[in-house]
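Visitor: Pasting the sequence and the predicted model now:
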Amino acid sequence: MSKKELKEMSFLEHLEELRKILIRATLAIIIMATVVFFVSDFIFDSVIFGPTRTSFVTYRFFCDLSHYVGFKDSICVESLPFIIQNTDMEGQVNILVWICLVAGFILSFPYILWLLWGFISPALYEKERKNAALFIFVASILFFLGVLFGYFVVIPMSVNFFATFKVSDIVQNHFTLDSYIGMVKTSLIASGLFFELPIIIYFLTKLGLVTPAFLRKYWKYAVVIILIVAAIVTPPDVVSQLIVAIPMLIIYEASIYISVLVHKKQLKENG
């Protein structure tokens, strides 16, 4: 479809194209969710509930790091004093469905990107349309890196923090299955989408909605927000907070650098 054809399409025709994309994306998610369903025992026992065990790789890494920097056992996770319980009759069924759908979305993300690219590519120049494979590859890698960051960093940090936080020794932590799964879903999807920030900034800069000057101006606010988030989801020690904050700061800096490149190219093309 050429730019001319795109411009000649009516609003309803655009909606029809978008509807087709949503249907295809939904089918892809359902198909992948069905695949996940057949390995759901492994997904729940080894993946979803992995961070609830002190033997989880992240906790072992922190313990080894604690010994390496001379902190002894100060940041070792020796116990996670909580239990997860289901309080709703249909709770476990709902959780199974949601986890399959979330996993289906994550696994089908490259295909969803390909569908979205097909929707917006007619509005791009021929040279930009040729970069479809690169765009989908880079965006997919960033998303999967974000999901891994959420799983191996954000989730175990959050579990450790909330499991050990107490207002009184009288109160015991009995987390509901729904609240735990909600935290897992939010951490995975939010981290994956946050790592898409460079791609988002690329398009926003091309559209003129964001400039490098704008991103630099609010850099200090972004740093404060990132540090606050890191402090919330980590134990009260500097090492843990830096491990969470540094990758997020790198992503933000990378976004600024991409915005600079796009802005310079636009200025050059405009003469």
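Guide: Received the coordinates, thanks.

Visitor: switch to C-alpha atoms for all contacts and neighbour counts from now on
Guide: Fine.

Visitor: In this structure Gln172 contacts Ile84, no?
Guide: No. Applying Cα atoms under 8 Å, one finds Gln172 not in contact with Ile84, separated by 11.6 Å.

Visitor: Check it against this one:
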Amino acid sequence: MSGRLKAKEGDLIVEKQEEMSIVEHLGELRKRIIYVLVVLVLGLVVGLVCANPIYQYLISVDSAKDFELHAFSFWDGIGMYMKIAMIVSLVATIPFTAYQLWAFVSPGLREVERKAALRYVPYVFLLFLAGLAFGYYVVFPMALGFTTQVTESMGLKETYGISQYFSFLFTLVVPVALLFELPIIVMFLTKLRILNPLRLRKMRKVAYFALVFIAIVITPPDFISDFLVTIPLLVLYEFSVFLSSVVYRKQLAADAAVEARYRFPAEPQ
């Protein structure tokens, strides 16, 4: 009888430990989310301070010089400032979010995996900036030129509001910048053994279709623009597969080394 009671008490202790572990994980996740929200708000404040210089630069480049922008409501000006502030906040928040994600999952990783995953964080920032540059200097001028040609061919006079102009700009540029994070995401998931190059190669047809669809959606409906945006996206995917292969080969080599270390020597015949 006492043995049964002890067994039940042991089961209750294990259940309580598991519940405490789940509660602790949820508390840790909530803390990380609060950190990200704080940085997001601080980024918005910094973005509002920097909004006017950024706005002056954006309207001084060649793509905006041909347009006389107007305000069609009292909120257009502050709305445009808020959009610029949000982009600035994203630039700061995305790498910080990547670090918080690493900090949340790192206790479950080995020391080598923690150090390797931490190296990805600066590249999150760099790839996002590269995506912004590609979207602004390549995708946006193509889209703007195409829409302007269509408007002129219809004999319409171009009168644009500042809100419409910047909404058009950010709708094109931000998705492209986020897509440039694909290699880092794939490497990180491969490091966690969620993805591997074999699975990515099997998904190639579906991934290609999705990327082509995205390229067609965010670019003007002409073949040249679609082609110029689709090719970099497909190259990004193949580059992601290559990086996944590098990480996967290192994992296999590490696993083989561990197995060889703990393998018992064969008994003599």
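Guide: Noted; the coordinates are in hand. These numbers come from a predicted model, not from an experiment.

Visitor: tm score of chain vs chain?
Guide: Here the TM-score for the pair of chains, by TM-score structural alignment, normalised by the length of structure 2, is 0.72; 239 aligned residues with a Cα RMSD of 3.3 Å.

Visitor: Let me see the contact set for the most centrally placed residue in structure 1.
Guide: Central residue of structure 1 (Cα atoms, centre = their mean): Gly192, 1.7 Å from the mean position. Residues in contact with Gly192 of structure 1 (Cα atoms under 8 Å, 6 or more residues apart in numbering) are 142-147, 150.

Visitor: again, but for Leu200 of structure 2
Guide: Val241.

Visitor: which one in structure 1 is aligned with it?
Guide: By TM-score structural alignment, Leu200 of structure 2 lines up with Leu215 in structure 1.

Visitor: Report whether that match is found in a helix, as I expect.
Guide: Yes. Counting by DSSP: H, G, I helix; E, B strand; the rest coil, Leu215 of structure 1 is part of a helix.

Visitor: Distance of it relative to Lys268 of structure 1?
Guide: For Leu215 of structure 1, the distance to Lys268 of structure 1 equals 20 Å [Cα to Cα, to the nearest Å].

Visitor: Equivalent analysis for Val229 of structure 1, please.
Guide: Taking Cα to Cα, one finds Val229 of structure 1 at 38 Å from Lys268 of structure 1.

Visitor: Which position in structure 2 pairs with the residue nearest to the centre of structure 1?
Guide: Match for Gly192 of structure 1 (TM-score structural alignment): Ala177.

Visitor: Give me the nearest residue to that match, chain neighbours excluded.
Guide: Gly131 (3.7 Å; Cα to Cα, 6 or more residues apart in numbering).

Visitor: The one you found is in contact with Phe140, isn't it?
Guide: No. Counting by Cα under 8 Å, Gly131 of structure 2 sits too far from Phe140 to count as a contact (11.9 Å).

Visitor: Mutual contacts of these two, please.
Guide: In contact with both Gly131 of structure 2 and Phe140: Val173, using Cα under 8 Å, 6+ apart.

Visitor: how about the helices in the stretch 51-200 of structure 1?
Guide: Secondary structure of the stretch 51-200 of structure 1, counting by DSSP state H, counting those that start in this stretch: helices at 57-68, 91-107, 109-120, 126-129, 132-149, 155-164, 177-194, 197-206.

Visitor: sorry, back to before: switch the contacts of Gly192 of structure 1 over to JSON lines; also include distance to Phe42 of structure 1.
Guide: As requested, the contacts of Gly192 of structure 1 are exported to JSON lines (distance: Cα to Cα, whole Å):
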{"residue": "Leu142", "distance to Phe42 of structure 1": "25"}
{"residue": "Phe143", "distance to Phe42 of structure 1": "23"}
{"residue": "Phe144", "distance to Phe42 of structure 1": "20"}
{"residue": "Leu145", "distance to Phe42 of structure 1": "21"}
{"residue": "Gly146", "distance to Phe42 of structure 1": "22"}
{"residue": "Val147", "distance to Phe42 of structure 1": "18"}
{"residue": "Gly150", "distance to Phe42 of structure 1": "19"}
